[in-house]
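let's see this in three dimensions:
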Amino acid sequence: MRKIYKNAKQSLILFLYLRVNVENSYILVTGANGGIGQATIKELQKSPLILVGRDESSLKNLRDTLDDPKKHKIIQADLSSHEGIQSFITILKNARCKVKAFVHIAGICYLAGAKNFEYKSMLEMMNVNLFSALEVIRTLSRKPFSEYFENTVLLSSISSQRGVKSEALYASSKNALEAIVRGFAIELAPKVRINAVAPGMIFDTKMTGHLYSQEQKNFIESEYPLGTGKPEDIADAIAYLLSPKSKWITGQTLIVDGGNSIKGQ
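Model prediction:
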């Protein structure tokens, strides 16, 4: 009887230990300061979060708007260079946080044609959009992070699905993310799921808000059966892919674009 009681007690302790570890695991979110980033942070705030962005004061202000600011951490990082990415990875390792999920929202939209793009600007965009995500996934897939790591959502774009003048370079970075999703989903299964969300046009972000005139915005909106979206629409999709409700989904790109991609010419 004592042996049974002892085993039951050990099982309860193990259960409580695992539960505490799960509850104390963080969701790492890059691009936290942007429109989609802020909406995602607010949607996910019931879980402990690590907010990553370029502007530390903006990160602190964002954290202060959350229901329980003290349970979230911030990391100031510039992901536009190799040195900046490696510095961020070092900080992440030294923080010794248990990261259960990674959401990569950080991005640069570099518009340039085939005849006039600049290598330096293109490399900066690829560092932010692609290479930084690869480095984080590699880090989280290794010990000691791998014990807790179980999910990744990368932010793509519907521009990866079509040819648009001056957007080829930007689209190539998003296409690469989707290729990573498909390949890594096989490599990391069954422990880790990885998916992407491909938004249509979202005007309420720092990246896109200044790119178009009001006339252009009106025309673009007319091309969307459901109108253009809000950052919250993308945050909801990200939250779904992080939740147990999507437990049988991996290696996929979820298009969230108000029906734009299904329209005929």
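
going forward, measure contacts and count neighbours with C-alpha atoms only.
Noted.

distance of the residue nearest to Asp257 when sequence neighbours are not counted relative to Val103?
Counting by Cα to Cα, 6 or more residues apart in numbering, Asp257 lies nearest to Gly200, which is 4.0 Å off, once chain neighbours are set aside. Distance, Gly200 to Val103, using Cα to Cα, to the nearest Å: 18 Å.

when the two are compared, which one has more neighbours?
More crowded of Gly200 and Val103, by other Cα atoms under 10 Å: Val103, with 25 against 22.

can you tell me what sits against the helix or strand Leu51 falls within?
Assessed by DSSP states H and E, Leu51 sits inside strand 49-53. Outside of strand 49-53, the residues within contact range by Cα atoms under 8 Å, 6 or more residues apart in numbering are 26-33, 41, 59, 71-78, 106.

could you check how far it is from the centre of its chain?
Centroid separation between strand 49-53 and its chain, computed with Cα atoms, centre = their mean, to the nearest Å, is 11 Å.

buried ones in the helix or strand following it, by neighbour count?
Next along the chain after strand 49-53, taking DSSP H and E as the criterion, comes helix 56-64. For helix 56-64, a neighbour-count test (16 or more other Cα atoms under 10 Å) marks 56, 59-60, 62-63 as buried.

structure for this one too, so we can compare:
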Amino acid sequence: MTSSLFSLQGQVAIVTGAGKGIGKACALALAEAGADIALTARTQADLDAVAQAITALGRRSITVAGDISDQATMDQLVARTVAELGKITILVNNAGGSGPNHPLKMSADDFNAALLWNITPAYSMIQKCTPAMRAAGGGAVINISSVAARYAQKNFSAYGAAKAALNQLTRNLAQDLGPQLRINAIEPGTILTDALAPFLTPERQERMLRTTPLGRLGQPEDIAAATVFLASPAASWITGKVLGVDGGVEMPNF
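Model prediction:
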């Protein structure tokens, strides 16, 4: 029974931002659990490498290279997933991100861009996938948020506000779209990815390790494991929730 609770056999997942980092790890973990995967990111070469790894796991995949904030890219992704993989039952909204910002130097246009990039594609993808998920008998959405959504810290007003909006979108859409769709979010803490590397000075890394109760920084696979759980039958009575996967950190340590 335990193995079937975490099995994704017969499922089809879309993963955005799937070329590297957390998105790549989520795609591979979902495939290992039995799902076929539709991959999207900007760089075709990155997608091809992930698709090859999925094939090696014995699962099917398709790739759609493009900007996930573009409506035509989203429409193509959804249509090709249904046509080539048969249905959509899982959506991982991983694309997003933003660096620190100075509140007196970041323009309104740049602030608006940070909000749009982190919230609007997720909203649109959920909207576009809902008919296919309902047709398949139901589905699970996992939005990749950030602990920045709940921390009060300097120089993160744009990113923090964007991810807080994503959390509230998660909660509200869970009310709108249940019981057929379950919609949850994950708040990663500090994860060792290429996106973090430019900011990870030795001093900052030492401080992060010292203030993390579990004594290490996160790996993309930590977020992938939580994603598999929330997509699986084991989480069938969980919706509208935000799961912190952060090593136990309860205050800013960036």
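
hang on, the earlier thing: and the contacts of strand 49-53 of structure 1, which of them are in helices?
The helices, defined by DSSP state H, take in 41, 59 from the contacts of strand 49-53 of structure 1.

summarise which helices and strands the regular element (helix or strand) spanning Ala8 of structure 1 is packed against.
Here Ala8 of structure 1 sits within helix 2-23, counting by DSSP H and E. For helix 2-23 of structure 1, there is no helix or strand it packs on, judged by 3 or more Cα pairs under 8 Å, 6 or more residues apart in numbering; DSSP states H and E.

which residues does that helix contact?
Contacts for helix 2-23 of structure 1 (Cα under 8 Å, 6+ apart): 47-48, 98, 100, 148.

next: stretch 138-158 of structure 1.
Taking Cα under 8 Å, 6+ apart as the rule, stretch 138-158 of structure 1 contacts 22, 25, 89, 98-105, 133, 171, 174-175, 177-178, 181, 191-200, 238, 241-242, 253, 255, 257, 261.

now the strands: where do they sit in the stretch 101-250 of structure 1?
Using DSSP state E, counting those that start in this stretch, the strands of the stretch 101-250 of structure 1 run over 151-155, 193-199.

pull the number of nearby residues for Ala31 of structure 2.
Look at Ala31 of structure 2: counted by other Cα under 10 Å, it has 26 neighbours.

picking that back up, so what does the residue nearest to Asp257 of structure 1 match up with in structure 2?
The alignment partner of Gly200 of structure 1 in structure 2, by TM-score structural alignment, is Gly189.

do the same with Tyr212 of structure 1
Aligning on TM-score structural alignment places Tyr212 of structure 1 opposite Leu200 in structure 2.

look up how far Asp194 of structure 2 lies from its match.
10 Å.

neighbour count for those two, which is higher?
Leu200 (14 against 10).

and for Pro202 of structure 2, the neighbour number?
For Pro202 of structure 2, using other Cα under 10 Å, the count is 9.

from Val249 of structure 2, how far out is it?
19 Å.

for Tyr123 of structure 2, same thing?
Counting by Cα to Cα, the gap from Tyr123 of structure 2 to Val249 of structure 2 is 28 Å.

same question, Asn184 of structure 2
Distance from Asn184 of structure 2 to Val249 of structure 2, by Cα to Cα: 21 Å.

these two: which is more packed in?
More neighbours surround Asn184 than the other of Asn184 of structure 2 and Val249, with 28 against 17 (other Cα under 10 Å).

residues contacting that one?
Per Cα under 8 Å, 6+ apart, neighbours of Asn184 of structure 2: 140-143, 170-171, 174, 230, 238-243.

repeat for Met207 of structure 1
34, 107-109.

check contacts around the residue nearest to Asp257 of structure 1.
157-158, 228-229, 255-258, 260.

now it: how far from Asn260 of structure 1?
Gly200 of structure 1 sits 7 Å away from Asn260 of structure 1, going by Cα to Cα.

separation between the residue lying closest to Thr81 of structure 2 once chain neighbours are set aside and Gln205 of structure 2?
Nearest residue to Thr81 of structure 2 in three dimensions, chain neighbours excluded: Ala38, at 6.2 Å (Cα to Cα, 6+ apart). Going from Ala38 of structure 2 to Gln205 of structure 2 by Cα to Cα gives 34 Å.

give me the more crowded residue out of those two.
Per other Cα under 10 Å, whichever of Ala38 of structure 2 and Gln205 has more neighbours is Ala38, with 28 against 17.

which residue lines up with the more buried one in structure 1?
Ala38 of structure 2 maps onto Ile50 in structure 1, by TM-score structural alignment.

so Pro100 of structure 2 touches Tyr159, yeah?
Yes. Assessed by Cα atoms under 8 Å, Pro100 of structure 2 is found in contact with Tyr159 at 7.3 Å.

neighbour-wise, which of these two wins?
Shown here are Pro100 of structure 2 and Tyr159; by other Cα under 10 Å, Tyr159 has more neighbours (24 against 14).

which residues touch the counterpart of the more buried one in structure 1?
When structure 1 is aligned by TM-score structural alignment, Tyr159 of structure 2 is paired with Tyr170. Contacts of Tyr170 of structure 1 were listed using Cα under 8 Å, 6+ apart, and they are 108-111, 125, 159.

who wins on neighbours among the residues you listed?
The contacts of Tyr170 of structure 1, ranked by neighbours (other Cα under 10 Å): first place Met125, 22 neighbours.

perfect, I'm done here.
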